[in-house]
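Undergrad: Structure of the sequence below:
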Amino acid sequence: MVKVLVVLVLIFSVSFAQINKTENKKEPVVINADKLEYYNKEKVAVYSGNVDVKKGNFNLKADTVKIYLDEKGDVSRIYAVGNVYFQQENKWGKSKEAEYYKDKNLIILKNNAEVHQGKNVVEGDEIYYYIDEEKAVATSKGSRVRSVLFPKEKEEK
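TA: Now for the predicted structure:
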């Protein structure tokens, strides 16, 4: 159990530490989609149809992405649904839904969540990652959490 949690923390911490480094460089977020609807009163932008979000070396794809803004116009929450897929270097994951809460610095992958790093895999109904705490929790309601962990290969000299 401890090894599984260590692998989960490593997978997520490396992925999202890289995102935070990218943000510090003030790289732009580029969003491509078939359609954008912005609701000023609700402060929400809804991107739909083959949504592709890129920031540095991080990429997120989904059928629909809703970006919720706070009163200052900053992102407060992101909700992605439908064929959610993210990738960064040798790490990638997928689920049917994903949410990001800026105030909690929390990412949640929901409904058939999977996270891969190299050959290693963690699967569950939901995977929660608390970025500041570098803490990951995988849960499953109908079945059990599943991990496939490969030993590290020795470097050849």
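
Undergrad: rest of the way, CA atoms for contacts and neighbours
TA: Will do.

Undergrad: which SS state does residue 17 fall under?
TA: helix (DSSP: H, G, I helix; E, B strand; the rest coil).

Undergrad: contacting residues around it?
TA: By Cα atoms under 8 Å, 6 or more residues apart in numbering, no residues touch residue 17.

Undergrad: and this one, so I can compare the two:
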Amino acid sequence: MPLTLALVGMALIGLTGSGSIMAQQSDAEQPIEVEADQLELDDRAGTAVYTGDVDIRQGSMRLTGDRVEFQRNAAGELSRATARGERAYIEQQPDPEQPVVRGWGRTIIYHVAERRVELIDRAELHQGGDTFAGGYLEYFLDRRVVQARAQGEGVEGSQRIRMTLQPER
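TA: Next up, the predicted model:
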């Protein structure tokens, strides 16, 4: 069980760093809360898989899905977190001065080293009044760059890109 908590802890510390040191420090200091119906831990493979209405929270960060899997690299560090479900979900408030960033997709993959989030199939990304939707969205946390495509691996059919940007005030 301690290894499982370490995997979750590494995952959430990696997920909370969305481009703001303030959010990273604040969220990383918060307790980790995990709810799921089942856990399968494979120490040799370096994976922890939670299934059944998974809800993981730490500070302003939240990750949900029917299945959430954490993968470690050879050094024991979190390399990837993957959430799957009819509407997997991720959110975080980068800092108190910015609106919450919310993302949905049938699959959400967070690449820790690259600080990149993939939202796949029926993907949506919202921050304040700005929205992006399509088959595949890729969000680079540090650069705050969004790339969108109508089609991609794991996307059913073609899902046109839609975007709404609010005027700057």
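
Undergrad: What residues of the longest strand along the second structure count as buried?
TA: Looking across the second structure with DSSP state E, the single longest strand is strand 78-92. By 16 or more other Cα atoms under 10 Å, the buried positions in strand 78-92 of the second structure come out as 78-85, 87-92.

Undergrad: got it, and stretch 16-29 of the first structure?
TA: So for stretch 16-29 of the first structure, counting by 16+ other Cα under 10 Å, buried means 16, 18, 19, 22.

Undergrad: same check, this time on stretch 136-146 of the second structure
TA: With burial defined by 16+ other Cα under 10 Å, the residues of stretch 136-146 of the second structure counted as buried are 136, 137, 138, 139, 140, 141.

Undergrad: List of residues touching that stretch?
TA: 18-19, 114-125, 147-152, 155.

Undergrad: now stretch 104-123 of the second structure
TA: 14-15, 18, 78-90, 103, 124-125, 133-142, 154-156, 159.

Undergrad: Where in the first structure does that stretch align, residue-wise?
TA: Using TM-score structural alignment, the residues of the first structure aligned to stretch 104-123 of the second structure are 94-113.

Undergrad: Quick check: end-to-end length of that stretch?
TA: Separation of the first and last residues of stretch 94-113 of the first structure by Cα to Cα, to the nearest Å is 6 Å.

Undergrad: The first structure: helices as residue ranges?
TA: Counting by DSSP state H, the first structure has helices at residues 2-24.

Undergrad: How much space separates residue 46 of the second structure from residue 116 of the second structure?
TA: 21 Å.

Undergrad: Can you give me the buried ones in the match of stretch 104-123 of the second structure?
TA: 94-101, 106-111, 113.

Undergrad: what angle do the lengthiest helix in the second structure and strand 78-92 make?
TA: Longest helix in the second structure, counting residues (DSSP H): helix 2-16. Interaxial angle, helix 2-16 of the second structure versus strand 78-92 (axes from the mean of the first three to the mean of the last three Cα atoms, to 10 degrees): 60 degrees.

Undergrad: Strands of the second structure, start to end?
TA: According to DSSP E, the strands that the second structure contains are 32-35, 38-42, 47-58, 61-72, 78-92, 101-111, 116-127, 130-140, 145-149, 162-164.

Undergrad: still on that earlier bit, may I see the buried residues of strand 78-92 of the second structure arranged in TSV, with distance to residue 129 of the second structure as well?
TA: Formatted as TSV, the buried residues of strand 78-92 of the second structure follow (distance: Cα to Cα, whole Å):
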residue	distance to residue 129 of the second structure
78	32
79	31
80	29
81	27
82	26
83	25
84	26
85	25
87	20
88	21
89	18
90	17
91	15
92	15
